[in-house]
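Asks: just a sequence and a predicted model for now, questions to come.
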Amino acid sequence: MTEQPEQIQQMGPRTSEHDKLNPFEGTFSTVVKLWMGPGEPMTSTGTMVNDWVLGGRYLRQAFTGDPVDGPYQPFEGIGFWGYSGTSKKYQGYWIDNASTWMQLETGSVDASGKIWTMKSRFPNPADGKPMNKRSVITLHDNDHHLMESFFTVEGGEEVKSMEISYTRKS
């Protein structure tokens, strides 16, 4: 019985895996490209503010789209990103005012510590059939990173749906 509380305590503290997310803390200006079908993407801008919460275990994300140029007016989203000591995976959670589903992603970082691949599966909003999402977050340096999202419907090919370029403001 005495081992169980110790094992639980080992799952709770912040780790070096959390530290890999430190470059994402801060305020970033964004350029968002959104592909709704073939052709050129819609482009908009916004601001992402990321800060550590709950003892540095979770990176809280708050996104606000610029009201003059976005497809969803005014666009707002919030999320959390962290590392699970239990599953040994990165986990992300995102909600926004452009949809009513809660997006949950799980993934890992590559050996360089600069490229995260996050995956999720959920019903396609268009027809309810299963759909896969893959997000790739690439850390270029402490002031720049890129997030790309790809969707795959059952029996279909993977399609790029979104790209967000982040540049540090502060």
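Replies: Arrived safely, thanks for sending. Residues are numbered from 1 along each chain as shown.
Asks: please count neighbours and contacts with C-alpha atoms only from this point.
Replies: Fine.
Asks: tell me the contacts of the spatially most central residue of the chain?
Replies: Central residue of the chain (Cα atoms, centre = their mean): G92, 5.8 Å from the mean position. Shown in contact with G92 (Cα atoms under 8 Å, 6 or more residues apart in numbering): 79-82, 103-106, 118.
Asks: the closest residue to V109 other than its chain neighbours: how many residues sit nearby?
Replies: Nearest non-adjacent residue to V109, counting by Cα to Cα, 6 or more residues apart in numbering: W116, 4.2 Å away. Per other Cα atoms under 10 Å, the neighbour tally for W116 reads 19.
Asks: would you say W116 is within a helix?
Replies: No - in this structure, W116 is strand, not part of a helix, as judged by DSSP: H, G, I helix; E, B strand; the rest coil.
Asks: another one to put next to it:
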Amino acid sequence: MSKSKFEISLESGVHHRLQALTGSWEGSTKTWFEPGVLADESEMKGTIKPILGGAFLLHEYQGSLNGKPFEGIAIYGFDIPNNTFQSAWIDSFHMGTGLMVSNGTPTENGFSVLGQYSVPEYPAPWNWRTTAELTDPDTLIITAYNISPEGEEDKATETIYKRVS
């Protein structure tokens, strides 16, 4: 019997490359609320583990933001039939009671996904682009960019993780 596309991906494709993100991570997160004005830098700890047989990764993280506890969860996956990276993200600060679903593409060492959010104060939705790049086997950089309705893109957060296990 031949292998499924998922089994092949898990052995040597995108899902295999995704597995390189698994582990325990520690580092720091920088946050900007205004372009070029660093608002906070604090420690961050996270774990990334495979779920549903390696079809997805679960990223759980915690730290602080402006001295207050902060935590979040993201699920990352690759949809083989549609050749699309996907993520679902919640956290205790940025998303409030909302969930952001993002879609994008694989990159050489990770992925880039684009989601959208809106709040009553802003008449037009904003975009949120997230990239994850494994720059070496023990360094993971997750960066998010806020994109205005006019298309101006500014760095919002950047987490630089080092593998601890």
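Replies: Noted; the coordinates are in hand. Everything numeric in this text was worked out from a predicted model, so none of it was measured.
Asks: so what corresponds to the residue nearest to V109 of structure 1 in structure 2?
Replies: Taking TM-score structural alignment, the alignment pairs W116 of structure 1 with F111 from structure 2.
Asks: thinking again about what came up before, shouldn't the residue nearest to V109 of structure 1 be in contact with H145?
Replies: No - using Cα atoms under 8 Å, W116 of structure 1 makes no contact with H145, being 11.1 Å away.
Asks: what is in contact with these two at once?
Replies: 137-138.
Asks: sorry, back to before: and the residue nearest to V109 of structure 1, how close does it get to N124 of structure 1?
Replies: In this view, W116 of structure 1 and N124 of structure 1 are 24 Å apart by Cα to Cα, to the nearest Å.
Asks: what does the residue nearest to the centre of structure 1 align to in structure 2?
Replies: That one, G92 of structure 1, aligns with S87 by TM-score structural alignment.
Asks: what are the buried residues along the helix or strand that contains that match?
Replies: S87 of structure 2 is part of strand 84-91, with elements assigned from DSSP states H and E. Residues 84-91 are the ones in strand 84-91 of structure 2 that count as buried (16 or more other Cα atoms under 10 Å).
Asks: between those, which is nearest W126 of structure 2?
Replies: Nearest to W126 of structure 2 out of these is W89 (Cα to Cα; 15.7 Å).
Asks: isn't that closest one up against Y61?
Replies: No - taking Cα under 8 Å as the definition, W89 of structure 2 is not a contact partner of Y61, at 11.4 Å.
Asks: identify the contacts common to these two.
Replies: In contact with both W89 of structure 2 and Y61: 72-73, using Cα under 8 Å, 6+ apart.
Asks: how much space separates the counterpart of M42 of structure 1 in structure 2 from T29 of structure 2?
Replies: Counting by TM-score structural alignment, M42 of structure 1 lines up with D40 in structure 2. Distance from D40 of structure 2 to T29 of structure 2, counting by Cα to Cα: 8 Å.
Asks: looking at these two, which is more packed in?
Replies: The residue with more neighbours, out of D40 of structure 2 and T29, is T29; 22 against 15, by other Cα under 10 Å.
Asks: for the more buried one, pull up the helix or strand it's in.
Replies: strand 23-34.
Asks: post-alignment, that strand versus structure 1, mean distance?
Replies: Compared with structure 1 after fitting, strand 23-34 of structure 2 deviates on average by 0.6 Å (mean Cα distance after the TM-score superposition for structure 1).
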